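**Q** turn this into a structure:
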Amino acid sequence: MRTIDWVNGAVEIIDQTALPGELRVLRLHTVGELIAAIQSLAVRGAPALGVAGAFGVALAARVHQDDPAALAVAVQKIESARPTAVNLARGAQRAARLLPLGPDAVLAEACAVRDDEVAASHAMATRGADLVTELCGDRPRLLTHCNTGGLAAVVLGTALGVVGELHRRDRLAGVIASETRPLLQGARLTSWELTRWGIEHRVAVDSAGPFLMARGEVDAVILGADRICANGDVINKIGSYAHALGARRAGIPFLVVAPESTVDLDTAAGTEVEIEDRGAAEVTAHGDAVNPAFDITPHDLVTAIVTDRRVIRLDRGETTA
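**A** As a prediction, the model looks like this:
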């Protein structure tokens, strides 16, 4: 199944808030419904958000084609529905460039965004699996964070796509999926996808990751990104920075897998990125809480970045430019 697609005049998504208990498909007919799905994390993951942004503009073009002011407002709302991941705004902007040509042209471009992400997932899986084998040898044990499978993309995924390709080659020993607090995308979504793929795995609390690395139970950390800055700083789900520190201490590779659409050369460093705060309610009902949704992993802790077009070896001084 595709995580997100255009079907008979509406956007269809797998509702990720219902997993793993229920595989539920939502049909979204309006921009408001799409934005609500994005903000509730019914659809999430950088590549999937890029597609959602493009399809959102396609929805807006159909409703507001005779009202340019309302159309501009709708596009702006889509772009800013979640501020940290760059793909959402980029997908919306790419589709919006076709607005002067009419709704059909916008939809065709949105579908092209979807198709590009599908192709990117397959390219990243191959390139990433080759790199993991080069760095770690045969049958490595990998630690993942958050969810980077088909649920975060359209099909296959980013970092978890690499895991799947290693499994297909019979060159994977096992996976540790960190729970990924507070919404448990690792324990709920990654574990669900790995089970469907028949991949042996264990779930660990986030804070256990660095200790498991130190104890020699992990050969590499592999995760995705919501934005990669010009200097190589990686913006990803909260907890990624701690895994990067653990990997550096343990002397194992820390690998980031994300499409070129996530590389943001207009943002110099992670300190320039607005980090979304999800609010206290997701963490506790007893007092105040701080709940940043993402963190910043400095580029000097990253071994390599794998995209659909290249491998950037930051440990060798290569850059994203």
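**Q** going forward, measure contacts and count neighbours with C-alpha atoms only.
**A** Will do.
**Q** ok now stretch 25-37, how far from the chain's centre?
**A** With CA atoms, centre = their mean, to the nearest Å as the basis, stretch 25-37 stands 19 Å off its chain's centre.
**Q** residues of it that come out buried?
**A** 26-32, 34-35, 37 (16 or more other CA atoms under 10 Å).
**Q** helices of the stretch 201-321 of the chain, start to end?
**A** 209-214, 240-250 (DSSP state H, counting those that start in this stretch).
**Q** mean neighbour count for these - can I get that in JSON lines?
**A** Output for these, formatted as JSON lines (neighbours: other CA atoms under 10 Å):
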{"stretch": "helix 209-214", "mean neighbour count": "20"}
{"stretch": "helix 240-250", "mean neighbour count": "21"}
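**Q** to check against the first, give me the structure of this:
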Amino acid sequence: MADQYARSREHSEPTEISAIRWDEPPEGPVLVVLDQTRLPAEEVELVCTDAPALVEAIRSLAVRGAPLLGIAGAYGVALAAARGFDVEEAAAALAAARPTAVNLAVGVHRARTAYHAALAETGDQDKAAEAALAAARTLHRQDAEASRRMAGHGLALLEELLPGGGHRILTHCNTGALISGGQGTAFGVVLAAHRAGRLRRLWVDETRPMLQGARLTAYEAARHGMAYTLLTDDAAGSLFAAGEVDAVLVGADRIAADGSVANKVGTYPLAVLARYHHVPFVVVAPLTTVDLGTPDGASIEIEQRPGHEVTEITVPQVPVAGLGGGTPVAPLGTQAYNPAFDVTPPELVTAIVTEEGVVSPVTGEALDELCARSRRVTMG
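**A** This next block holds a predicted model:
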């Protein structure tokens, strides 16, 4: 089950966003997550005491973003183990909660593997639970470090592609500290540019239908004092036509072996616009998002979301009455097409920035070599 409580925070100075944390109150271990569906109106934390509560938090998008989902999946397995629940059942439910984001399954697998290895070695349930928690905490730390390194590689790439600074960057969805153990993926690069005095303007796509850009990216940009402007998704074309975009930076939920990128729906049209207008289109994602077992973009399972997310609008703290809990904006019975993601082919991607370096041009061979090099470094 999940309980919730509000917290207050001064916004006069940017503080670290804690999107997820492990806690051990007297009544037993819990996983505490920031409910992102309530932002920016209020900061409310959900306290998950079991895997089903975390699964619901993931499906409702209270917890979201590929790297953070991996961390959450690992902690979810550790939570089931620590509280004596069925670890296999919890792992299966967590891994299936959002099928497109490969990080979720990766995180679940890491904690589950650590749990079973310790159980086989010691036969001690408590030690196995401790091993699962240690695996989750390690993944959390690794993601924070990956964020830092991606920011460095991404800023260097921007300086190479756009010498002189004054970058005007367009981004889509939300890719900051709310989706990561650190400062994020694409937003982490933007933040590095901002801190280096190289950011002129951040263009924030609203990101229909769940408004992650309007609610979350704008929230993070404001916290850091960035110069940013919000736009509806369909206004991006006019920005490109006016020559107001120097680069597009986005994240990824899964990168296939050929370099195809699944990201929040609306990303692919931006890639097409960027190519037509000769603007760099850069994907920033940790290597945990690369899935060499998925051969190409057509093989990526695309999550289909409920239609009411399109036919209704939900605003935090506003009373609602629609079928999905929102205010209806379409006639009753209207069918809606609502894929959560679309796929951008590698030929439209200028570069993929990872914690281990940059892949450009984007090819399956280059991506495989980067992953292999990373494995050799890790094993060494």
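**Q** residue nearest the middle of structure 2, spatially speaking?
**A** Most central in structure 2 under CA atoms, centre = their mean is residue 65, positioned 2.1 Å from the mean C-alpha point.
**Q** tell me which of the helices of the stretch 201-321 of structure 1 sits nearest to residue 113 of structure 1.
**A** helix 240-250 (27.2 Å; CA to CA).
**Q** check the mean deviation of the closest one from structure 2.
**A** Taken over the aligned residues, the distance from helix 240-250 of structure 1 to structure 2 averages 0.3 Å (mean CA distance after the TM-score superposition for structure 1).
**Q** contacting residues around stretch 226-234 of structure 1?
**A** Residues from elsewhere that reach stretch 226-234 of structure 1 (CA atoms under 8 Å, 6 or more residues apart in numbering): 45-46, 84-87, 225, 235-237, 262-270, 296-299, 314, 319-321.
**Q** with structure 1 superposed, average distance for stretch 144-159 of structure 2?
**A** Averaged out, stretch 144-159 of structure 2 is 0.7 Å away (mean CA distance after the TM-score superposition for structure 1).
**Q** now which residue in structure 2 aligns to residue 50 of structure 1?
**A** Aligned by TM-score structural alignment, residue 50 of structure 1 pairs with residue 70 of structure 2.
**Q** that match contacts residue 100, doesn't it?
**A** No - in this structure residue 70 of structure 2 lies outside contact range of residue 100 using CA atoms under 8 Å: 12.0 Å.
**Q** more neighbours: which of these two?
**A** Just comparing residue 70 of structure 2 and residue 100: by other CA atoms under 10 Å the higher neighbour count belongs to residue 70, 33 against 21.
**Q** by how much does the strand or helix carrying that one deviate from structure 1 on average?
**A** Following DSSP states H and E, one finds residue 70 of structure 2 within helix 66-82. For helix 66-82 of structure 2, the mean distance to aligned residues of structure 1 following superposition is 0.6 Å (mean CA distance after the TM-score superposition for structure 1).
**Q** chain center to that helix: distance?
**A** On CA atoms, centre = their mean, the centre of helix 66-82 of structure 2 falls 14 Å from that of its chain.
**Q** who does it touch, helix- and strand-wise?
**A** Using 3 or more CA pairs under 8 Å, 6 or more residues apart in numbering; DSSP states H and E, the elements in contact with helix 66-82 of structure 2 are strand 30-34, helix 51-59, helix 87-95, helix 102-122, helix 125-161.
**Q** who's in contact with the fourth one?
**A** Looking back up the chat, that one is helix 102-122 of structure 2. The contact list for helix 102-122 of structure 2, computed with CA under 8 Å, 6+ apart, reads 66-67, 69-78, 81, 87-88, 91, 94-96, 98, 124-125, 127-133, 135-136, 139, 253-254, 288-291.
**Q** of those residues, grab the buried ones for ChimeraX.
**A** This is how ChimeraX selects the buried members of the contacts of helix 102-122 of structure 2, with burial counted by 16+ other CA under 10 Å:
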select :66,67,69,70,71,72,73,74,75,76,77,78,81,87,91,94,95,98,125,127,128,129,130,131,132,133,135,136,139,253,254,288,289,290,291
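**Q** any idea how many residues pack against residue 259 of structure 2?
**A** Around residue 259 of structure 2 there are 30 other residues, counting by other CA under 10 Å.
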